[in-house]
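1. have a look at this fold, sequence not included:
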């Protein structure tokens, strides 16, 4: 009769072999898929949804571009009046690689002036077009532009026509904000919806440094 320890060792070896075989098959399948993906293009990327993290994800991509030495730019459409950690970091340390343009004047309920909001959105969009057209800039973050589109401060058809017809082939553009227009979602290459599960604001906690700004 085999010793219990011998049976355990045999079972462990069999489990290890099965796992190795399974992972080898998975790697072969994955390598086959990756071998078929050889194209490159500048992507239209949308971060939307009610959950937190849309702008944060966009700024994470900006930092990734900076790490690769890729010139990039940020245009903020709503939170331009905020003193944010992202703005401090980029302007204070990476202004040679990342332009930062704070064009917004605050949320619509703060300005309480529709014409002023429309003018700020238009100015932001004009700046955005200049940056996207620039062949040296490879990545442009349009932070909270979806809010301007939602309220029709900007014409969605104009924005889409420009992105499709005039965006350089290898330039990436990220558009963030809740309630992305369906036409934008359809035109985009990559869309992520942030889902709200729980937020401290509902428990009476205000926005805090390092988390919200």
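-> That came through fine. Worth saying up front: this structure is predicted, and the values here are computed from it rather than measured.
2. please make it C-alpha for all contacts and neighbour counts, starting now.
-> Noted.
3. tell me, what residue is most central in the protein?
-> Centroid-nearest residue in the chain: residue 58, 3.2 Å away (criterion: C-alpha atoms, centre = their mean).
4. and that residue, that's in a strand?
-> No: according to DSSP: H, G, I helix; E, B strand; the rest coil, residue 58 belongs to no strand; its state is helix.
5. tell me the contacts of it?
-> 47, 141, 143, 174, 176 (C-alpha atoms under 8 Å, 6 or more residues apart in numbering).
6. count of neighbours near the last one?
-> Around residue 176 there are 28 other residues, counting by other C-alpha atoms under 10 Å.
7. that one reaches residue 49, doesn't it?
-> No: contact criterion C-alpha atoms under 8 Å: residue 176 and residue 49 do not qualify, at 9.2 Å.
8. for this protein, just list every one of the strands.
-> 44-48, 72-76, 98-102, 139-143, 172-176, 190-193 (DSSP state E).
9. could these be laid out in CSV, adding distance to residue 20?
-> Shown next, in CSV, are the strands of the chain (distance: least, C-alpha to C-alpha, whole Å):
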stretch, distance to residue 20
strand 44-48, 37
strand 72-76, 42
strand 98-102, 44
strand 139-143, 40
strand 172-176, 38
strand 190-193, 33
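10. closest to residue 32 out of those?
-> Checking those against residue 32 by C-alpha to C-alpha gives strand 190-193 as the closest, at 22.3 Å.
11. other SSEs contacting that closest one?
-> strand 44-48 (3 or more C-alpha pairs under 8 Å, 6 or more residues apart in numbering; DSSP states H and E).
12. try this one next to it:
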């Protein structure tokens, strides 16, 4: 064994001992409030990754799509065709606000989606509920942020995970989140004239 290998092994052994000591203190479980926000791509993709983990472990879950629910996507296609029994998928938006150009209708659809979301979250059989693009509905005040916060704090079952995605997450939502991630935009092909492509964006 070389000196470099011995030093590396000793360093890793110390790291493992320190890590094991930290892990020994982490024994609790709870239903998490998870927020994916930021200008970068990947917020919904990361959230659907969590949904697919639940599906893989045979954990009932559900998806409610706000705003962009009118779009077809690979995630929706896969879930509705293969996993609808374990993960119902409710696409309840009609497109982005600049496409619909009907604020009253957008508010109506967002509120209907929120009612469905509350129903699914209250159902303790669901281990995770994804509220895709709800942050957009909150930003445009289609939903009342205080009512959403109160529901998540007071009515979400203790072991149910709720994942909320979309840009510009409200500060009040970030305050109550157990896990919040901001996706930072470094580069985007759209700026180079490349349109959204199947298998990458949807």
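-> All right, it came through fine. Just so it is clear, the structure is predicted and the values come from calculations on it, not from any experiment.
13. structure 2: which residue goes with the residue nearest to the centre of structure 1?
-> Under the alignment (TM-score structural alignment), residue 58 of structure 1 pairs with residue 47 in structure 2.
14. can you map out the helices along structure 1?
-> Secondary structure of structure 1 (DSSP state H): helices at 4-35, 54-67, 85-93, 108-111, 114-133, 145-150, 156-165, 182-187.
15. can you tell me which of those is most buried?
-> Comparing the helices of structure 1 by mean neighbour count (mean count of other C-alpha atoms under 10 Å), helix 145-150 ranks first with a mean of 22.
16. that one aligns to what range in structure 2?
-> Going by TM-score structural alignment, helix 145-150 of structure 1 sits over residues 134-139 in structure 2.
17. how close does the matching stretch sit to structure 1?
-> Its matched residues in structure 1 lie on average 0.2 Å from stretch 134-139 of structure 2 after superposition (mean C-alpha distance after the TM-score superposition for structure 1).
18. how near is residue 83 of structure 1 to residue 76 of structure 1?
-> From residue 83 of structure 1 over to residue 76 of structure 1 the distance is 12 Å, taken as C-alpha to C-alpha, to the nearest Å.
19. what does residue 126 of structure 1 give?
-> 12 Å.
20. shared neighbours of the two, which are they?
-> With C-alpha under 8 Å, 6+ apart, residue 126 of structure 1 and residue 76 have no common neighbours.
21. count of neighbours near the counterpart of residue 91 of structure 2 in structure 1?
-> Aligned against structure 1 by TM-score structural alignment, residue 91 of structure 2 finds its counterpart in residue 102. When neighbours are defined as other C-alpha under 10 Å, residue 102 of structure 1 has 18 of them.
22. wait, doesn't residue 102 of structure 1 sit right on residue 83?
-> No: checked against C-alpha under 8 Å, the pair residue 102 of structure 1 and residue 83 is beyond contact range at 10.0 Å.
23. OK, contacts around the counterpart of residue 72 of structure 2 in structure 1?
-> Aligned by TM-score structural alignment, residue 72 of structure 2 pairs with residue 83 of structure 1. Shown in contact with residue 83 of structure 1 (C-alpha under 8 Å, 6+ apart): residue 213.
24. residue 198 of structure 2 matches what in structure 1?
-> Looks like residue 198 of structure 2 aligns to residue 209 there (TM-score structural alignment).
25. look up how far residue 88 of structure 1 lies from that match.
-> For residue 209 of structure 1, the distance to residue 88 of structure 1 - C-alpha to C-alpha - is 12 Å.
26. repeat for residue 45 of structure 1
-> Relative to residue 88 of structure 1, residue 45 of structure 1 is positioned 24 Å away (C-alpha to C-alpha).
27. same deal with residue 144 of structure 1?
-> 18 Å.
28. now residue 152 of structure 1: how far from residue 183 of structure 1?
-> 13 Å.
29. same question, residue 41 of structure 1
-> 20 Å.
30. same question, residue 83 of structure 1
-> If you go by C-alpha to C-alpha, the gap between residue 83 of structure 1 and residue 183 of structure 1 works out to 32 Å.
31. ditto for residue 113 of structure 1
-> 27 Å.
32. same deal with residue 29 of structure 1?
-> For residue 29 of structure 1, the distance to residue 183 of structure 1 - C-alpha to C-alpha - is 34 Å.
33. just residue 194 of structure 1 next, same as before
-> 18 Å.
34. do the same with residue 204 of structure 1
-> 36 Å.
35. one more: residue 86 of structure 1?
-> Taking C-alpha to C-alpha, one finds residue 86 of structure 1 at 29 Å from residue 183 of structure 1.
36. re the thing from before, select, out of the strands of structure 1, the one closest to residue 161 of structure 1.
-> strand 44-48 (12.4 Å).
37. start and end residues in structure 2 for that closest one, please.
-> Counting by TM-score structural alignment, strand 44-48 of structure 1 sits on residues 33-37 of structure 2.
38. how far apart are the matching stretch and its match in structure 1?
-> Mean for stretch 33-37 of structure 2 is 0.2 Å (mean C-alpha distance after the TM-score superposition for structure 1).
39. what's the burial count for residue 107 of structure 1?
-> Neighbour count for residue 107 of structure 1, taken as other C-alpha under 10 Å: 15.
40. from residue 113 of structure 1, how far off is it?
-> If you go by C-alpha to C-alpha, the gap between residue 107 of structure 1 and residue 113 of structure 1 works out to 10 Å.
41. same question, residue 120 of structure 1
-> 11 Å.
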